[in-house]
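what follows is a protein structure lacking sequence information:
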């Protein structure tokens, strides 16, 4: 029987407190493990951005996986954007996890990375959220610039 740690991430405290995203992710991941006879070792909840792997709970998970080499087979998450929104960092982390003997896997976007063509799909799954973040940032920048030109107050009202 394979053993997995479940990684559940949202971006903000507000999503974690008021949203249903964490509960939904947990339910979907647990059901997947039950159907596929995977034993759950830990469930990790995170409420930090996926722009980097400088996340408190991720760091604890990473240290735990390093210490327990060979005891955990999988790190499961729902989609690749829950894992990372930075393609370069994600590739490095995937290699690090594999060196620990752990396979990261998005259950809603499964990929067998031993198949060379699947690496193209992984690139898409990792790049799309990063592009989305970059586009949102650019739109925000242009919107604020436009508001300034129109004389609108962008901060706290005087």
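Looks like it came in fine. On a predicted model such as this, the values are computed, not experimentally measured, just so you know.

from here on, just use CA atoms for contacts and neighbour counts.
Noted.

residue 40 in helix, strand or coil?
strand (DSSP: H, G, I helix; E, B strand; the rest coil).

how close does it get to residue 27?
Distance of residue 40 to residue 27, given as CA to CA, to the nearest Å: 12 Å.

same thing with residue 145?
Taken as CA to CA, the span from residue 145 to residue 27 is 42 Å.

between the two, which has more neighbouring residues?
The residue with more neighbours, out of residue 145 and residue 27, is residue 145; 14 against 11, by other CA atoms under 10 Å.

contacting residues around residue 45?
Residues near residue 45 by CA atoms under 8 Å, 6 or more residues apart in numbering: 7, 8, 9, 22, 57.

using the three-state scheme, assign it.
strand.

what ranges does the chain have for its helices?
Remark: helices assigned in the chain by DSSP state H are 13-18, 21-35, 56-67, 80-83, 87-99, 118-149.

of all these, which lies closest to residue 106?
Closest to residue 106 of the helices of the chain is helix 80-83 (CA to CA; 5.7 Å).

other SSEs contacting that closest one?
strand 2-9, helix 118-149 (3 or more CA pairs under 8 Å, 6 or more residues apart in numbering; DSSP states H and E).

name the nearest residue to residue 90, ignoring sequence neighbours.
The shortest distance from residue 90 to any non-neighbouring residue, by CA to CA, 6 or more residues apart in numbering, is to residue 84 (5.9 Å).

put this beside the first:
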């Protein structure tokens, strides 16, 4: 059975009003893991901007692996969309590399990508760059 951590993030009241509430994200993620028979290990709730990974709950999550709590099995890190993970393409690329080294596979359930397929890097760039441009604007 696969193991997944659920990452649920909002940063503004507007997002909560437009269907990105933590409750809504959690419900969508739980439905997917239930359908795919994936066991949930942790649920991480965050309410900070995704412009950087200097987020309190994210830091706690990563620290838990630095202290050796990472298993040898590959685990999934699931979130609804890539902009829930990051709104900064260069930081996201670095974090994906760190997660991969920890046997953690980040995946957006509404924008699924197999990152082992080189062409999917183009889609990932679009998914991450679009919200970064929105932030800049």
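On my side now, so go ahead. Model, not experiment: these values are computed from the prediction.

hang on, the earlier thing: redo the helices and strands packed on helix 80-83 of structure 1 as a markdown table? Include distance to residue 77 of structure 1.
As requested, these are exported to a markdown table (distance: least, CA to CA, whole Å):
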| stretch | distance to residue 77 of structure 1 |
| --- | --- |
| strand 2-9 | 5 |
| helix 118-149 | 13 |
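
which of the ones you listed sits most buried?
Mean neighbour count (mean count of other CA atoms under 10 Å) peaks for strand 2-9 among these, with a mean of 22.

quick one: that one to structure 2 mean distance?
Superposing on structure 2 places strand 2-9 of structure 1 at an average distance of 0.4 Å from its equivalents, by mean CA distance after the TM-score superposition for structure 1.

contact partners of that strand?
22, 25-26, 29, 37-48, 71-78, 82-83.

angle of it against helix 56-67?
160 degrees (axes from the mean of the first three to the mean of the last three CA atoms, to 10 degrees).

ok, residue 57 of structure 2 touching residue 48?
No: assessed by CA atoms under 8 Å, residue 57 of structure 2 is found out of contact with residue 48, at 9.0 Å.

centroid residue for structure 2?
Geometric centre of structure 2, nearest residue: residue 85, 3.8 Å, by CA atoms, centre = their mean.

that one contacts residue 49, correct?
No: if you go by CA under 8 Å, residue 85 of structure 2 and residue 49 don't touch, sitting 9.8 Å apart.

for the nearest residue to residue 56 of structure 1 once chain neighbours are set aside, what are its contacts?
Counting by CA to CA, 6+ apart, the nearest residue to residue 56 of structure 1 once its immediate chain neighbours are dropped is residue 46, at 7.8 Å. By CA under 8 Å, 6+ apart, the contact set of residue 46 of structure 1 is 7, 8, 9, 10, 11, 55, 56, 57, 58.

if we use 10 Å, what do you get?
By CA atoms under 10 Å, 6 or more residues apart in numbering, residue 46 of structure 1 lies in contact with 7-13, 16, 22, 55-58, 82.

next: residue 103 of structure 2.
70, 71, 72, 73, 74, 75, 76, 97.

residues in contact with the corresponding residue of structure 1 for the last one?
Here residue 97 of structure 2 is matched to residue 95 in structure 1, going by TM-score structural alignment. Contacts of residue 95 of structure 1 were listed using CA under 10 Å, 6+ apart, and they are 101, 102, 103, 104.

now the buried members of those.
101, 102, 103, 104 (16 or more other CA atoms under 10 Å).

now those as CSV including distance to residue 62 of structure 1?
As requested, those are exported to CSV (distance: CA to CA, whole Å):
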residue, distance to residue 62 of structure 1
101, 12
102, 10
103, 13
104, 12
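
return the closest of those with respect to residue 123 of structure 1.
residue 104 (14.4 Å).

what sits closest to that closest one if chain neighbours are left out?
residue 75 (4.7 Å).

now swap in residue 48 of structure 1 and tell me
residue 11 (4.7 Å).

ok, residue 57 of structure 1 next?
Leaving aside its sequence neighbours, residue 57 of structure 1 sits nearest to residue 46 (CA to CA, 6+ apart; 5.9 Å).
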